[in-house]
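# From the sequence below, what's the structure:
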Amino acid sequence: MAWVFLFIAGLLEVLWAYSMKLSEGFTRIGPSVVTLVAMIFSFGLLSFAMRSLPLGTAYTIWTGIGAVGAFVVGIWVLGEPATAMRILAAVMIVGGLVLMKLSS
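As a prediction, the model looks like this:
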């Protein structure tokens, strides 16, 4: 169950990063509220996952899901550039996440 909590926490990290972008520096109330609520639930689920997963594994995978997820949202939703170098960097992050999962 810890892995499920961790995965959902990572998805919520993507949500709060995206909604933070939409909040325009916390000047828009709706996205600002979504950001704060998603942050609280993301941290809460991360803490549940850390009850049985090692700190280094849980935190690395949580931040990796958030980083790669925000990268994908940036490209697909916000129209950010999908250069070869950026894609390679994301692939390397995913590779690191796979290795971290396999090591635990």
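
# Going by C-alpha atoms from here, please, whenever you check contacts or count neighbours.
Noted.

# contacts for stretch 45-53?
With contact meaning C-alpha atoms under 8 Å, 6 or more residues apart in numbering, stretch 45-53 is reached by 1-3, 5-6, 8-9, 58-59, 62.

# where does the residue sitting furthest away from the middle of the chain land in three-state SS?
Centroid-distance maximum for the chain: residue 27 at 22.7 Å, with C-alpha atoms, centre = their mean. The local conformation at residue 27, judged by DSSP: H, G, I helix; E, B strand; the rest coil, is coil.

# still on that earlier bit, out of the contacts of stretch 45-53, flag the one nearest to residue 34.
Using C-alpha to C-alpha, residue 9 is the member of the contacts of stretch 45-53 that lies nearest residue 34, at 14.4 Å.

# please give me the structure for this one as well, since I'd like to look at both together:
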Amino acid sequence: MPWIWLLLAGAVEIAWAQSIKPTDGFTRLPQTLLCLVLMCGAVYLLSRALQDLPVGTSYAVFTGIGTVGAVLTGVVLRHETPSPVALAGLALITAGLVTVHLGTAD
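You can find the predicted model right below:
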């Protein structure tokens, strides 16, 4: 179950990352409130995972999911174009996340 909490935290972090830009520098109240709710939700879910997983592992996976997910959703939703070098970096991050998961006892 802790890995489920961590995956959910990462998914909410992706949504949170995408919710920042529409706040327009935190000048748009509804968008800012959504951003804050998503931020709190991501941290809450991360805290649930931390009940059973090490902090270092959890935070590395959480931020890795957020990084890869934010880039990929940026590509899909905002038509952003990462460079080939950036894509290689994302592949390395993904490989690292899988490696960390495989190397962690549940």
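
# quick one on the thing from earlier: so how far is residue 73 of the first structure from the residue farthest from the centre of the first structure?
21 Å (C-alpha to C-alpha, to the nearest Å).

# still on that earlier bit, the contacts of stretch 45-53 of the first structure into TSV, with extra columns for distance to residue 20 of the first structure?
Compiled in TSV, the contacts of stretch 45-53 of the first structure are given as follows (distance: C-alpha to C-alpha, whole Å):
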residue	distance to residue 20 of the first structure
1	28
2	26
3	25
5	22
6	21
8	18
9	16
58	23
59	21
62	18
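
# of all these, which two lie farthest apart?
Checking those with C-alpha to C-alpha, the most distant pair is 1 and 59, at 16.0 Å.

# circling back to that earlier point, in the contacts of stretch 45-53 of the first structure, which residue is surrounded by the most others?
residue 9 (29 neighbours; other C-alpha atoms under 10 Å).

# Quick check: that residue touching residue 62?
Yes - the criterion here is C-alpha atoms under 8 Å, and residue 9 of the first structure meets it with residue 62 at 6.8 Å.

# just checking, what residue in the second structure corresponds to the residue farthest from the centre of the first structure?
Using TM-score structural alignment, the equivalent of residue 27 of the first structure in the second structure is residue 27.

# Show me the helices in the first structure, by range?
Here the first structure has its helices, by DSSP state H, at 2-22, 29-49, 55-76, 84-103.

# Buried residues of the longest one, list them for me.
The one in question is helix 55-76 of the first structure. Applying a neighbour-count criterion of 16 or more other C-alpha atoms under 10 Å, one finds 57-74 buried in helix 55-76 of the first structure.
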